[in-house]
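Colleague: I'd like to go over a predicted model; first the sequence, then the structure.
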Amino acid sequence: MQTHKAQKIDLNTDYPCPCRRRGRLVPISLTEAFGCNRCQQIFVVQDSGYVIEQLSTTYPYKRSWRWSGHQWNFAHSGFRENYLPLALGMIGVLLVICLPLALRAPNHPSSTIPWLVLFILLAMLPALMLWLAYRR
């Protein structure tokens, strides 16, 4: 049975790379860091030896992992993991605000169409943000 509890990272052991399937993390001498022999990334040991953090990254937030004994698990949930509920909440708020305004408008098609276009554009904004957050 596999455990998902974080284990302390041994600085004298090599581990699989969390970024690539085939790479290996090899300890860097005289430091508390590991280097991948495949992707050339450097990972620093943080949080009293329970977390590795990617040192050089092009992402807007730092990626970090915990070792479970068998695999790496993300240490901190970033913006990406919490974005879907946020986007759904934004769409819900838009429905609550814009739909009554559109329905309360006079029944003339010329006055309803601008409200409908505004509602569609505002509903597309969270979808666009969601696409930007999940693209690679």
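Modeller: Looks like it came in fine.
Colleague: Only C-alpha atoms from now on, for both contacts and neighbour counts.
Modeller: Will do.
Colleague: residues near Arg104, how many?
Modeller: Neighbourhood size, Arg104 [other Cα atoms under 10 Å]: 10.
Colleague: and if you look at Gln41?
Modeller: Gln41 has 16 neighbours, counted by other Cα under 10 Å.
Colleague: can you tell me which residues contact it?
Modeller: Going by Cα atoms under 8 Å, 6 or more residues apart in numbering, Gln41 touches 35, 54-56.
Colleague: Pro27 now?
Modeller: Taking Cα under 8 Å, 6+ apart, we find Pro27 in contact with 11-14, 33-35.
Colleague: Can you tell me which of those residues are buried?
Modeller: 11, 33-35 (16 or more other Cα atoms under 10 Å).
Colleague: Dump these into CSV; add secondary structure and distance to Ile120 as well.
Modeller: What follows is the buried ones among the contacts of Pro27, written out as CSV (DSSP: H, G, I helix; E, B strand; the rest coil; distance: Cα to Cα, whole Å):
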residue, secondary structure, distance to Ile120
Leu11, coil, 54
Ala33, strand, 49
Phe34, strand, 49
Gly35, strand, 48
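Colleague: The structure to be compared is supplied as follows:
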Amino acid sequence: MQPQKAQKIDLTQDYPCPCRRRGRLTQIALTEAFGCDRCQQIFVVEESGYVLEQLSTSYPYKRAWRWTGHQWSIANPGLGESYLPIALGAILLTLSIGLILTFRPSTNPSIMLWAIVLLLLTLLPALMVLLAYRR
């Protein structure tokens, strides 16, 4: 399915809030900005009227959306939006190496100790990723 073409954002229209909190965006008087009536966030229109950016956020990256006529789509999906698969891949790789080292018959018990430490240290980021994406 092809992504829908972005439409220019009309400052006189009301839009649903892109933060998915069932709020409505309405224009802030005398500005090229919108305010949400539910989450109290402020959004500005950028890039010739095609991109809506969120202001005043604790999110480390600027969040931006494009209007498709029916819904908002993320304007710049990058590493910030797709780090879950990267984190899970790194955790699985580390776990598999640790399991191979742990269950391999070896004469050196220190390798087994280091493999167990590696497995335990891998569980901490796995737990953090799980808690971050639990919502």
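Modeller: Looks like it came in fine. None of these values were measured; they are calculated from a predicted model.
Colleague: Give me the TM-score for these two chains.
Modeller: Between these two chains, after superposing, the TM-score reads 0.76 (TM-score structural alignment, normalised by the length of structure 2); 133 aligned residues with a Cα RMSD of 2.9 Å.
Colleague: before we move on, back to that, ok, the contacts of Pro27 of structure 1 vs Val117 of structure 1, which is closest?
Modeller: Of all those, Val117 of structure 1 sits closest to Gly35, with 52.1 Å by Cα to Cα.
Colleague: Residue in structure 2 paired with the closest one?
Modeller: In structure 2, the residue matched to Gly35 of structure 1 (TM-score structural alignment) is Gly35.
Colleague: what about the most centrally placed residue in structure 2, distance to Gly49 of structure 2?
Modeller: The C-alpha lying nearest the average C-alpha coordinate of structure 2 belongs to Glu81 (Cα atoms, centre = their mean; 3.7 Å). Glu81 of structure 2 is 23 Å from Gly49 of structure 2, where distance means Cα to Cα, to the nearest Å.
Colleague: for structure 2, which helix is longest?
Modeller: Of all the segments of type helix in structure 2, defined by DSSP state H, the longest one is helix 109-132.
Colleague: So which other helices or strands are in contact with it?
Modeller: On a contact count with 3 or more Cα pairs under 8 Å, 6 or more residues apart in numbering; DSSP states H and E, helix 109-132 of structure 2 meets helix 83-103.
Colleague: Show residues contacting the helix it packs on.
Modeller: 111-112, 115-116, 118-119, 122, 125-126, 129.
Colleague: Mind doing that once more with 6 Å?
Modeller: 112, 115, 119 (Cα atoms under 6 Å, 6 or more residues apart in numbering).
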